[in-house]
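Visitor: Structure for this input, please:
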Amino acid sequence: MEILKPSGTVKLPAEWFTGDVWADVLYRGEGESRARLNAVRFSPGARTAWHTHSLGQTLYIVEGVALIQARGGEIVQAHPGDVVYTPPGEQHWHGAASDRFMVHLALWEGDETAWAEHVTDPEYGGARIPRSER
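Guide: All right, here's what the predicted structure looks like:
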């Protein structure tokens, strides 16, 4: 057994995010392990750019209200305790509601994230599926 020391908090780059977003790398597998686990903190209204993960991604919502959208779909609202899975190659974005911070744990494998354009304000403000309708 080994107790790992997470790296310090880093601000994530503006080319991949709108607004202020910080991450703590909790686990980064080495050798045969490709597992990645980050705690990610979004300021109100902050969000990722459109992107895909070659092997998919799982988010666990820790705090606040998360907004997640697959390309062509409606925006889904997720709350603490919700788990959201995005399959390999599905273009999507995720971020915080406009009125509060949001924290999620992000789990994925490998470094093959393909970043695309930023989510526009009209896209961010699009139709949302309330939690009760999921």
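
Visitor: C-alpha only now, for contacts and for neighbours.
Guide: Fine.

Visitor: Strands along the chain, start to end?
Guide: 10-11, 17-18, 21-28, 35-42, 47-48, 51-53, 57-63, 66-70, 75-78, 83-86, 92-96, 102-109, 113-115, 128-129 (DSSP state E).

Visitor: how about this one, so we can line them up?
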Amino acid sequence: MNETHASSADMLVQRAGSSDAIQGPSEYFTGQVRIDRVFSAPAPSRVGVAVVNFEPGARTNWHTHPVGQILLVTDGVGWTQCEGGPKTEIRPGDLIWCNCGRRHWHGATDKTAMQHVAIQESQDGSPVEWMEPVPDAVYLAGPVKTD
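Guide: Predicted coordinates:
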């Protein structure tokens, strides 16, 4: 249940811990993924935010975003990759722009958990188009770009 509070200036505050965490659905994620603090701004905004926690080895399926996505890594170490590009290490404080329409994935490394805040806009009612799982051969392939 989401607990919100509106101030006299109509600012919406969603209290930490007021929304139930959910397991990342197996049709969109590999491994143990927990999604916390999901929020969609009221219309006319199309922005949504989620805090996503990946256990070691966990990752998203291949997917695209019609209006792009911003990731802010807040804990741990992860990897991200656009199709055809290098697998890149991501760490706390890193901001990642996932370009509109580019197939990509992101998640924890094989040995370290990772948490990120995901910010995306919806287009025609959807912020994401989910595709097939990222196979271990792709996920574990190196080298990893670290700069």
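
Visitor: List the TM-score for the superposed pair.
Guide: After superposition, the two chains reach a TM-score of 0.93 (TM-score structural alignment, normalised by the length of the first structure), with 132 aligned residues with a C-alpha RMSD of 1.2 Å.

Visitor: before we move on, back to that, nearest to residue 4 of the first structure, of the strands of the first structure?
Guide: Taking C-alpha to C-alpha, strand 21-28 is the member of the strands of the first structure nearest to residue 4 of the first structure, at 8.0 Å.

Visitor: related to what we said a few turns ago, need the strands of the first structure in JSON lines with mean neighbour count and distance to residue 3 of the first structure, can you?
Guide: Shown next, in JSON lines, are these (neighbours: other C-alpha atoms under 10 Å; distance: least, C-alpha to C-alpha, whole Å):
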{"stretch": "strand 10-11", "mean neighbour count": "12", "distance to residue 3 of the first structure": "21"}
{"stretch": "strand 17-18", "mean neighbour count": "22", "distance to residue 3 of the first structure": "31"}
{"stretch": "strand 21-28", "mean neighbour count": "18", "distance to residue 3 of the first structure": "11"}
{"stretch": "strand 35-42", "mean neighbour count": "21", "distance to residue 3 of the first structure": "15"}
{"stretch": "strand 47-48", "mean neighbour count": "26", "distance to residue 3 of the first structure": "30"}
{"stretch": "strand 51-53", "mean neighbour count": "21", "distance to residue 3 of the first structure": "28"}
{"stretch": "strand 57-63", "mean neighbour count": "20", "distance to residue 3 of the first structure": "22"}
{"stretch": "strand 66-70", "mean neighbour count": "23", "distance to residue 3 of the first structure": "30"}
{"stretch": "strand 75-78", "mean neighbour count": "22", "distance to residue 3 of the first structure": "31"}
{"stretch": "strand 83-86", "mean neighbour count": "16", "distance to residue 3 of the first structure": "26"}
{"stretch": "strand 92-96", "mean neighbour count": "26", "distance to residue 3 of the first structure": "30"}
{"stretch": "strand 102-109", "mean neighbour count": "23", "distance to residue 3 of the first structure": "19"}
{"stretch": "strand 113-115", "mean neighbour count": "15", "distance to residue 3 of the first structure": "28"}
{"stretch": "strand 128-129", "mean neighbour count": "15", "distance to residue 3 of the first structure": "40"}
